[in-house]
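**Student:** I'll drop the sequence and a predicted model, then ask my questions.
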Amino acid sequence: MENKNRILEMVERMGVRAEKDGYPPAAARILSLLLICDPPFLTFDEIKDTLQLSKSAVSNGISLLEQKCLIEYFTQTGSRKRYFKIQSTAWYEFMKSIVRTQRPFTIDVIPEALAFRSDKHPETNKILKEAKEFTDYMFDQMDAALTKWELKNKIK
């Protein structure tokens, strides 16, 4: 039981962090559990029972994590159960999602904010312009790095 308590404490710490990154609580805990479980896969019921979540919370959490390409399932011959695990390219998909979801903010929102603002506070306008320049630069670097990584590792 002590080991289970340690696991749950770690899942909770990691889950809180994942929530801060925008994940719903159940999905955050499921992802956290799958990151630390040994063996590195669990059934639906094992996830539900370990985290003491409802079937719908587990189902919704798993669906979200599968959509984000962070987890996947496999089956074993002779068993009707699905075993969930961290997808082998989860970290890579996570980085791509950052570029996909955050870039539109700098492309659309910051220029719109600058166009809306008056010239009464040039220091704020300067900060927004620098933020746009910096994030454009960073996203260009991330795009280049992801492309280079894809070519090197023959991804997609």
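**Tutor:** Thanks, I have the structure now. Since this is a predicted model, take the numbers as computed values, not measurements.
**Student:** Only C-alpha atoms from now on, for both contacts and neighbour counts.
**Tutor:** Will do.
**Student:** other SSEs contacting the helix or strand containing residue 110?
**Tutor:** In this structure, residue 110 is located in helix 110-116 according to DSSP states H and E. On a contact count with 3 or more C-alpha pairs under 8 Å, 6 or more residues apart in numbering; DSSP states H and E, helix 110-116 meets helix 122-153.
**Student:** Put this next to the first one:
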Amino acid sequence: MELSPEENAFVDRMGLVMERFGGARTMGRIYGALLICDPPSPSLTELASALQVSKASISTVTRQMVEAGLIERVPAANRQHRYRVMPGGWSQVLRIQFSGLRMVLDTLDQGLAMRASADRDQRQRLEETRDFFAFVDADASHMLRRYAEYKKTK
């Protein structure tokens, strides 16, 4: 697997995109490479060579990506691990992220209970923050359902 200069630029930009979302740059670079590679299921060795990253680092990051549901390991005739992009991976990542909203809301409820008799400004800040996260929590599953319906029409 060899990347052209144009493909390498894309892969590097995907690294920056992933970094922007709080992930590791290497994770984004691997994901970018998997989006455009041919054949679509490179081995760890091929990824490490193409991205000029150690095989150990590729192994660690691909394991995290598999656990997150972004990529999957592909059965191979030899003992080499091969990977490909997981269909619906980003929806799964968002489901996991959205599941953390309950903890945010519980924490903000605790803050509101603690400041039940606080001055108006303190309560207003807490209420505004809680309202935002309550809205996101209520809309999250609706958005994922709408996306699933959208995908059916494509």
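**Tutor:** Thanks, I have it. Small disclaimer: the values here were computed from a predicted structure and weren't measured.
**Student:** Need the TM-score between these chains.
**Tutor:** The pair, once superposed, lands on a TM-score of 0.77 when counted by TM-score structural alignment, normalised by the length of the second structure; 148 aligned residues with a C-alpha RMSD of 2.8 Å.
**Student:** Mind listing what's buried along the helix holding residue 110 of the first structure?
**Tutor:** residue 110 (16 or more other C-alpha atoms under 10 Å).
**Student:** Average offset of that helix relative to the second structure?
**Tutor:** When the second structure is overlaid, helix 110-116 of the first structure sits 3.8 Å from its aligned residues on average, using mean C-alpha distance after the TM-score superposition for the first structure.
**Student:** And that helix, how far out from the chain middle?
**Tutor:** Centroid displacement of helix 110-116 of the first structure relative to its chain, using C-alpha atoms, centre = their mean, to the nearest Å, is 28 Å.
**Student:** same deal with stretch 145-152 of the first structure?
**Tutor:** 20 Å.
**Student:** Stretch 39-58 of the second structure too?
**Tutor:** 20 Å.
**Student:** And stretch 18-38 of the second structure, by the same measure?
**Tutor:** The chain centroid and the centroid of stretch 18-38 of the second structure are separated by 10 Å, computed with C-alpha atoms, centre = their mean.
**Student:** Name the residues that touch it?
**Tutor:** Outside stretch 18-38 of the second structure, the residues that touch it by C-alpha atoms under 8 Å, 6 or more residues apart in numbering are 1, 7, 10-17, 40-42, 47, 51, 58, 61-62, 65, 71, 83-85.
**Student:** got it, and stretch 141-156 of the first structure?
**Tutor:** With C-alpha under 8 Å, 6+ apart, stretch 141-156 of the first structure has contacts from 96, 99.
**Student:** What segments of the second structure are helices?
**Tutor:** All helices of the second structure, identified by DSSP state H, fall at 5-20, 25-36, 44-51, 55-68, 89-99, 101-114, 120-152.
**Student:** tell me what the fourth one is packed against?
**Tutor:** Using 3+ C-alpha pairs under 8 Å, 6+ apart as the contact criterion, the elements in contact with helix 55-68 of the second structure are helix 25-36, helix 44-51, strand 71-74, helix 89-99.
**Student:** Give me the mean deviation of the first one from the first structure.
**Tutor:** Translated: helix 25-36 of the second structure. Helix 25-36 of the second structure sits 2.1 Å off on average (mean C-alpha distance after the TM-score superposition for the first structure).
**Student:** corresponding residues in the first structure for that helix?
**Tutor:** Per TM-score structural alignment, the counterpart of helix 25-36 of the second structure in the first structure is residues 25-36.
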